[in-house]
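K.L.:
please work out how this folds:
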Amino acid sequence: MNISNKNKALIKIFGYLVKDTGKLLLDPYIGNASSIIEGLVINSKNFYDEMNKKKLYELYMGIEQLDDDTEKKFTKANLAFLIKKFMQDDEDNKTHLYSKLAINISKSDIPDEQRIDFISMLNALTVYDINFMKKVYIYDIFDIKGFKNTAEQLLKITESQEGREIKSINKLYANGLIFEPNKGKAAGQYYKPTEYLKKFILMLFDSQELTPDAIGEHGKNKSDIFFMKNSEYMSKKEYYDELVINSLESLGYSLIINTEVYGPYNDKSSIYISIDNDKALTKGENGELFLQLIIKTNEDVFFNRKNISPDRYLLSLDDFNKRKMDNNKDTNEIKKILRSIIEELKNQNY
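P.N.:
Modelled structure (predicted):
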């Protein structure tokens, strides 16, 4: 929806700062925090050169693009302080971040001192610092391919020996944006984002800008269940699909079905399932035929928490095979058993 400028709440405030008799806190050069500037673009020659006029115009246009007619809880003093800090900032490619911050904090209910702090932090952090902060946030929120777990991800990026990254870490820490969850422990020192960082970064970026793809990384394949397509499965694919795969999907579980070895560096699933490749079928004491499934939790597969051999679970095939011969595709009993096993494993305490 196209909204005229007269209905844009923050643009109104911006305009008042220019046209009213109010004071605009813009002048960082003479040490006075309150220079009166009337007709900002037309009459600014005595205060700012053409570059600064262009810079201020770009901020105005950025806010104008993002603004809407929703209520803005942003005082003239707040916006004036933001403009002052913006004009003091040497990095022109942060303009869109100031525009975004102006809009988002004006829509929020955060207290005035926090608004001022967010504006000051944006001014204090370089683009490099902000991109590094973004990486820390994404590495904490998402499971990234190539890493075993979140701790390994964060350790990789915060134990850097690269000079600029060390500077960024120190600045983020000094501003209360990261902390050490394992502080005082002998090993595994890494930084995590504070709740303050999480709130601040959402003032600067949209959710689609805070994904692994946005920083050139790839998130892990995620599902409830990873099902291994081994040679036994492939030899009777149609039968096993009807028996196991369709049953799992109809229960509402999300599946990754893959021929590659399941690994924590690419995939994250709660449960691993495969048909026993060595001995798919076994008979009970009464001659009843069973399918042997290997079903394990992610923790058992990769971290060997229980230190036991693979868990085999049995599915009775006699009833299923009889129904199949009668062209009855009911798998309720199979689904009941599968759900019971899976939910029991997922709820185990380690």
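K.L.:
from here on, contacts and neighbour counts on C-alpha atoms
P.N.:
OK.
K.L.:
burial check on residue 151, number of neighbours?
P.N.:
By the other CA atoms under 10 Å criterion, the neighbourhood of residue 151 contains 16 residues.
K.L.:
ok, it to residue 157 distance?
P.N.:
10 Å (CA to CA, to the nearest Å).
K.L.:
which stretches in the protein count as strands?
P.N.:
With DSSP state E as the definition, the chain shows strands at residue ranges 178-179, 192-193, 221-228, 255-258, 267-275, 281-283, 289-297, 312-316.
K.L.:
second input sequence below; structure requested for side-by-side comparison:
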Amino acid sequence: MAKTNAGRFFEDYHVGQTLTHAVPRTLSGGERALYHALYPARHALYSSDSFAQGCGLAVAPLDDMIAFHTVFGKTVPDVSLNAVANLGYGEGRWLAPVWPGDTLTAQSEVIGLKQNSNGKTGVVWVRTTGRNQHGADVLTYVRWVMVRKGDLDAAAPETVVPELAQVVAHDTLVIPEGLTFDGYDFALAGEPHRWSDYQIGEQIDHVDGVTVEEAEHMMATRLWQNTAKVHFDTSARPDGSRLIYGGHVISMARALSFNGLANAQMVVGLNAGAHANPCVAGDTVRAWSEVLDKAETSAPGVGAIRLRLVATKGGDPFVLRGADGKYAPDVLLDLDYWALMPI
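P.N.:
Coordinates of the predicted model:
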């Protein structure tokens, strides 16, 4: 009797299925140090206990993307071990800060299925929830993945495509308890630009670029315990390359956005996201942003800003799609998110 696990294939999923993911992960300052070593992450709220205390928090929480990557990594063996591509994200909300010492677990529910016309693959939609050691939800999001069929003769399931909100409503965003930007120190944060300085439709070129190295992206993927074959095994892709984990591109672009958006301190909502083109070692990641919306919140001095974050591997900034409506070939990531910023 086989004791190893080859992962689930498309025919192994059914709508309503609950997937409880191994293995619980206790996070510490070590993950923060490694995160800041891998990415040029400098947002002050996540870098300094004293700065966070000046904003009403007990200590600096761990970076929002540490929580995302940790929860995402838990799901890979059950959701995307046999994936062809991770297609998109939606309805994401950060529900509570993750503090050093917290232990995260993850669970997913299958909410949609659609076999592709080639009969070899299908799309699986899951809603994933990350929880801490107290059973409190810290993160929830939907993602959809193209997964191989293991048995090409398996019958196609009934098609169920979930209806997802295009935008997380600003009045459902969760503001961490006690957070205030009334006494915010702009000098220590790194830039003077506040929520009221940004205009809807404004575009920001983040200027800097980082060339992705083979070793660092593999270290990052191991850090998040992401076991997808395409990130490690050169035989898993026809061209023999290792595909860069999409979350690595997200964190790189978010860190690069500091130059121009240093005060977009906390990511609290994920409206939509797509990995437009593959990223491989040697690509130089650059980023630009567009302000899509703004909203006030109930927290003192805290505004919500909706941003489109686009990562590219070259080309002109502010070019998202070609004349055919498809993503431009240099676009790696198109991410639509809400962040908290001092008013």
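K.L.:
drop the TM-score for these two in here.
P.N.:
Comparison of the two superposed chains (TM-score structural alignment, normalised by the length of structure 2) gives a TM-score of 0.19, and 125 aligned residues with a CA RMSD of 7.5 Å.
K.L.:
thinking again about what came up before, with distance to residue 83 of structure 1 added, can I get the strands of structure 1 in CSV?
P.N.:
Formatted as CSV, the entries for the strands of structure 1 read as follows, by distance: least, CA to CA, whole Å:
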stretch, distance to residue 83 of structure 1
strand 178-179, 27
strand 192-193, 28
strand 221-228, 43
strand 255-258, 50
strand 267-275, 45
strand 281-283, 73
strand 289-297, 54
strand 312-316, 66
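K.L.:
what's in contact with stretch 198-207 of structure 1?
P.N.:
The set of residues that contact stretch 198-207 of structure 1 without belonging to it, under CA atoms under 8 Å, 6 or more residues apart in numbering, is 97-98, 100-101, 104-105, 118, 134, 137.
K.L.:
and those residues, which is closest to residue 51 of structure 1?
P.N.:
For these, the residue nearest residue 51 of structure 1 by CA to CA is residue 98; the value is 17.2 Å.
K.L.:
what about the closest one, how many neighbours?
P.N.:
Neighbours around residue 98 of structure 1, by other CA under 10 Å: 23.
K.L.:
and if you look at residue 188 of structure 2?
P.N.:
Neighbours of residue 188 of structure 2 under the rule other CA under 10 Å: 10.
K.L.:
show me what the host helix or strand of it is packed against.
P.N.:
Mapping residue 188 of structure 2 onto the secondary structure by DSSP states H and E places it in helix 186-189. With contacts taken as 3 or more CA pairs under 8 Å, 6 or more residues apart in numbering; DSSP states H and E, helix 186-189 of structure 2 sits against no other helix or strand.
K.L.:
next, the buried residues of that helix.
P.N.:
By neighbour count on 16 or more other CA atoms under 10 Å, the buried set for helix 186-189 of structure 2 is residue 189.
K.L.:
my guess is residue 90 of structure 2 contacts residue 141. True?
P.N.:
Yes. A contact is recorded between residue 90 of structure 2 and residue 141 when judged using CA atoms under 8 Å, the distance being 6.1 Å.
K.L.:
comparing the two, which residue is more hemmed in?
P.N.:
Neighbours were counted for residue 90 of structure 2 and for residue 141 using other CA under 10 Å; residue 90 has more, 25 against 22.
K.L.:
just the element for the residue lying closest to the more buried one once chain neighbours are set aside, please.
P.N.:
In this structure, residue 90 of structure 2 finds its nearest non-sequential neighbour in residue 272, 4.5 Å apart by CA to CA, 6 or more residues apart in numbering. Secondary structure here is read from DSSP H and E; on that basis residue 272 of structure 2 sits in strand 266-275.
K.L.:
now for that strand, which elements pack on it?
P.N.:
The helices and strands touching strand 266-275 of structure 2, judged by 3+ CA pairs under 8 Å, 6+ apart, are strand 83-94, strand 331-342.
K.L.:
just those: most buried one?
P.N.:
With neighbours defined by mean count of other CA atoms under 10 Å, none of these is more surrounded on average than strand 331-342, at a mean of 24.
K.L.:
quick one: that strand to strand 266-275, angle?
P.N.:
Relative orientation of strand 331-342 of structure 2 and strand 266-275, computed by axes from the mean of the first three to the mean of the last three CA atoms, to 10 degrees: 170 degrees.
K.L.:
residues of stretch 123-137 of structure 1 that come out buried?
P.N.:
Burial within stretch 123-137 of structure 1, assessed by neighbour count using 16+ other CA under 10 Å, is assigned to 123, 125-127, 129-130, 132-137.
K.L.:
switch these over to TSV; also include distance to residue 76 of structure 1.
P.N.:
Listed next are these as TSV, based on distance: CA to CA, whole Å:
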residue	distance to residue 76 of structure 1
123	19
125	24
126	26
127	27
129	29
130	26
132	32
133	29
134	30
135	33
136	33
137	32
